[in-house]
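Asker: I would like to see how this sequence folds:
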Amino acid sequence: MNLLFVADPLASFKTYKDSTFAMMREAQRRGHRISACEPQDMSWQTGARVTARVRHITLTGQLDDWFVADAQRPDGREAVAGFDAVIMRKDPPFDSEYFYSTHLLEQAEREGARVFNKPAALRDHPEKLAILEFAQFSGPTLVTRSADDIKRFHAEHGDIILKPLDGMGGMGIFRVKQDGLNLGSITETLNKHGTQSVMVQKFLPEIAQGDKRVLVIGGKPVPYSLARIPQGSEVRGNLAAGGLGVAQPLSKRDFEIAEALGPVLAARGLLLAGVDVIGDYVTEINVTSPTCFQEIFDQTGFDVAAMFVDALEQAVAAAS
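Answerer: Here you go, the predicted structure:
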């Protein structure tokens, strides 16, 4: 297959832990051709197909100079629908430009492209709000702009977490304990004086055992999670915030959650999702560019990238 990865700049990849790199490496090992572009490389002109300025690459097997660019058209521009599969792996934030990229990719779908994850599903599945659909698996949660609503939630639950809806990597996460210290100031910071929505959740002390990333591929759970464990006085387990990643087998509850959510997510066009679980509760459902492939492989030997490419090949064959 000819595969197009829509991702962040290749030079920014930290190949020792990057899941997109792991996907590319496994795909090339199987003989698939790899190309890449960034969202800003895509364009759509009246009466024409969606095109992208792409780079055909070959992986070298090195961690530093990890790819070489192959020969391509003089302008580097090709129809997105000309590839056998397009893998959307642009990292958040989910801003207006990301939103517009999904529209370009959706037009490419109308022209015959097969895009994973499906662009409409990326738009319609906000990663933090999504958990409210699955109330049986989520702890007490509130999404609001209202400072008064947040005060009432805090009065009810005592120890709470506040975070922006568009954050990633633990950015903008605050804990407010029973004393309510700085609740007003934190609320003003996050809700921009009532103009932006905030997610508020009851604090789950099980975070001490880790914020588990449960990967679901093609509707089926990877049998290991990566528990991201907060370090020192930090409340956040995110690896980007200094959390320690520890791979571990899925618990009975993890399997219950993943097996319930997996078929629903797959049916919506989400080939890959990262379900975040603290204790017994889902706290987020990540669909833009879920990670942790390499950490799980390095610690357990389970080849997550191979499972992903298996699912990708099957999805492309089913759509052909």
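Asker: can we go C-alpha only for contacts and neighbour counts from here?
Answerer: Will do.
Asker: so residue 25 sits in a strand?
Answerer: No - Residue 25: not assigned to a strand; according to DSSP: H, G, I helix; E, B strand; the rest coil it is helix.
Asker: run a quick neighbour tally on the closest residue to it other than its chain neighbours.
Answerer: If you skip the residues right next to it in sequence, residue 25 has residue 59 as its closest partner in space, 7.0 Å away by C-alpha to C-alpha, 6 or more residues apart in numbering. Other residues within reach of residue 59, judged by other C-alpha atoms under 10 Å, total 17.
Asker: measure residue 59 to residue 84 for me?
Answerer: 19 Å (C-alpha to C-alpha, to the nearest Å).
Asker: would you map the helices across the stretch 51-200 of the chain?
Answerer: In the stretch 51-200 of the chain, the segments counted as helices under DSSP state H, counting those that start in this stretch are 96-110, 119-124, 147-157, 183-191.
Asker: want to throw those helices into CSV with mean neighbour count?
Answerer: Listed next are those as CSV, based on neighbours: other C-alpha atoms under 10 Å:
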stretch, mean neighbour count
helix 96-110, 18
helix 119-124, 18
helix 147-157, 16
helix 183-191, 17
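Asker: any chance of those in JSON lines, with distance to residue 234 too?
Answerer: Converted to JSON lines, the helices of the stretch 51-200 of the chain look like this (distance: least, C-alpha to C-alpha, whole Å):
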{"stretch": "helix 96-110", "distance to residue 234": "30"}
{"stretch": "helix 119-124", "distance to residue 234": "30"}
{"stretch": "helix 147-157", "distance to residue 234": "21"}
{"stretch": "helix 183-191", "distance to residue 234": "17"}
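Asker: closest one to residue 261 among those helices?
Answerer: Using C-alpha to C-alpha as the criterion, the shortest distance between residue 261 and those is 14.5 Å, found for helix 119-124.
Asker: one more to line up against the first:
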Amino acid sequence: MKIAFIADPLASFKTYKDSTFAMMEAAAARGHTLYALEPRQLFARDGRVLAEATAIGLTGQRDDWYVPGDTAVHDLAAFDAVVMRKDPPFDDEYLYATHLMSLAERHGARCFNRGQAIRDHNEKLAILQYPDFIAPTLVSRDMAALRAFVTEHGDAILKPLDSMGGDGIFRLTPTDPNLGSVLEVMTGRGTRTLMVQRYLPEIVDGDKRILLIDGVPVDYCLARIPLAGETRGNLAAGGRGVARPLTANDRRIAEAIGPRLAAQGLLLVGLDVIGDCMTEINVTSPTCFREIMDQTGLDVAGMFIAAIEKHCLAS
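Answerer: Modelled structure (predicted):
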């Protein structure tokens, strides 16, 4: 198969931990031909979606890890699979890329995840579809309502709706002398919508990333444990990743919502769970493949490529 990866610049990859690189390795090992492009290299002409994509070969090295081949313009539907792996933020350009993916899908392109499914699942807001599995949560731009929520629960986490890696997250209490200032800045004085959730003290045991492949949970999650004195467990914020078997509750959440997400066109999903509560549904470029693979020997990347093969052969 010819598999195109829409991703960040290849030179930016940290191959020792990059999930997209792990996917590429697994695909190459199974005999597939790899192509890479950035979202800026997508364009539409006369109703068709085209891409300026570069064929790449893997060297087996961790530094000079790829060899670029020919760069040419391809119809996106000419690839056997298109894998969207561009990291957030989910800005206008990201949105436009998903619209182009959806247009290409009408002409036969097989995109994973599907453009419409990515648009329909803001990684923060999507949890609101599953209220039985989440902590008390408010989404608002009203500073008085946000302050009242913090006062009601005594300890809360404030999040922007379009960031990743723990960026812009604040832990707030009613007596925090900066509470008013934080709310003013983060909401742009009431012009920007935020999410606030009750603080979950179980974060000290890890913010668990549970991977779903075609609606089925991977048997191990990655618990991202915060640094001492830090609220965020994100690896990008210095958290330490420890692979663990899924608990009964982890599996209960994953098995309850996994098939519903898969049915909407989400082949790969990363659920974030703290304690017994789901906090995010990641659909843009879920990570933690490499950490789970290195610590458990489970071939998560191979499982993902096998799922792509299954869908492509079935269509």
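Asker: how many neighbours does the aligned partner of residue 247 of the first structure in the second structure have?
Answerer: Using TM-score structural alignment, the equivalent of residue 247 of the first structure in the second structure is residue 243. By the other C-alpha under 10 Å criterion, the neighbourhood of residue 243 of the second structure contains 19 residues.
Asker: quick check: the gap between residue 171 of the first structure and residue 163 of the first structure.
Answerer: Using C-alpha to C-alpha, which is the criterion applied here, residue 171 of the first structure is 8 Å from residue 163 of the first structure.
Asker: cool, and residue 180 of the first structure?
Answerer: The span separating residue 180 of the first structure from residue 163 of the first structure equals 16 Å under the rule C-alpha to C-alpha.
Asker: if you count surrounding residues, which of these two has more?
Answerer: Neighbours were counted for residue 180 of the first structure and for residue 163 using other C-alpha under 10 Å; residue 163 has more, 24 against 15.
Asker: report the contact partners of that one.
Answerer: If you count contacts by C-alpha atoms under 8 Å, 6 or more residues apart in numbering, residue 163 of the first structure has them with 171, 172, 173, 174, 190, 198, 199, 200.
Asker: got the contact list for the nearest residue to the match of residue 247 of the first structure once chain neighbours are set aside?
Answerer: What sits nearest to residue 243 of the second structure in space, not counting adjacent residues and going by C-alpha to C-alpha, 6+ apart, is residue 222, at 4.4 Å. Residue 222 of the second structure makes contacts with 208, 209, 210, 241, 242, 243, 244, 288, 291, 292, as judged by C-alpha under 8 Å, 6+ apart.
Asker: any idea what residue 222 of the second structure aligns with in the first structure?
Answerer: Residue correspondence, TM-score structural alignment: residue 222 of the second structure in this structure matches residue 226 in the first structure.
Asker: give me the next element, helix or strand, following whichever strand or helix holds its match.
Answerer: Per DSSP states H and E: residue 226 of the first structure is located in strand 224-229. Along the chain past strand 224-229 of the first structure, the next helix or strand (assigned with DSSP H and E) turns out to be strand 244-249.
Asker: beyond that next one, next helix or strand please.
Answerer: Helices and strands here follow DSSP H and E; after strand 244-249 of the first structure, the next one along the chain is helix 252-267.
Asker: what comes up buried for that next one?
Answerer: 254, 255, 257, 258, 261, 262, 263, 265, 266 (16 or more other C-alpha atoms under 10 Å).
Asker: closest to residue 239 of the first structure out of the helices of the stretch 51-200 of the first structure?
Answerer: In terms of C-alpha to C-alpha, the element of the helices of the stretch 51-200 of the first structure nearest to residue 239 of the first structure is helix 183-191, at 22.1 Å.
Asker: quick one: the closest one aligns where in the second structure?
Answerer: Using TM-score structural alignment, the match for helix 183-191 of the first structure in the second structure runs over residues 179-187.
Asker: what about the matching stretch, how far off from the first structure?
Answerer: Here stretch 179-187 of the second structure is compared with the first structure after superposition; its mean distance to the aligned residues, by mean C-alpha distance after the TM-score superposition for the first structure, is 0.9 Å.
Asker: ok, back up a step: list the ones among the contacts of residue 222 of the second structure that the first structure also has?
Answerer: Conservation of these in the first structure, assessed by both residues aligned by TM-score structural alignment, their matches' C-alpha atoms under 8 Å: retained contacts are 208, 209, 210, 241, 242, 243, 244, 288, 291, 292.
Asker: closest one of those residues to residue 45 of the second structure?
Answerer: Of all those, the one with the least separation from residue 45 of the second structure (C-alpha to C-alpha) is residue 288, at 36.5 Å.
Asker: how many neighbours does the equivalent of the closest one over in the first structure have?
Answerer: Counting by TM-score structural alignment, residue 288 of the second structure corresponds to residue 292 in the first structure. In terms of burial, residue 292 of the first structure registers 21 neighbours under the definition other C-alpha under 10 Å.
Asker: isn't residue 292 of the first structure right next to residue 21, touching?
Answerer: No - judged on C-alpha atoms under 8 Å, residue 292 of the first structure makes no contact with residue 21 at a distance of 11.5 Å.
Asker: returning to what we had before: contact partners for the match of residue 288 of the second structure?
Answerer: The contact partners of residue 292 of the first structure, taken as C-alpha under 8 Å, 6+ apart, are 17, 18, 19, 213, 226.
Asker: so the fourth one makes contact with residue 275?
Answerer: By that I understand residue 213 of the first structure. Yes - when contacts are counted by C-alpha under 8 Å, residue 213 of the first structure is listed as touching residue 275 (5.7 Å).
Asker: more neighbours, the two?
Answerer: Shown here are residue 213 of the first structure and residue 275; by other C-alpha under 10 Å, residue 213 has more neighbours (29 against 26).
Asker: how about that one, what's its match in the second structure?
Answerer: Looking across to the second structure (by TM-score structural alignment), residue 213 of the first structure lines up with residue 209.
Asker: just confirm that match is within a strand.
Answerer: Yes - assessed with three-state DSSP, residue 209 of the second structure lies in a strand.
Asker: that one and residue 240 of the second structure: what is the separation?
Answerer: Taking C-alpha to C-alpha as the criterion, residue 209 of the second structure is separated from residue 240 of the second structure by 12 Å.
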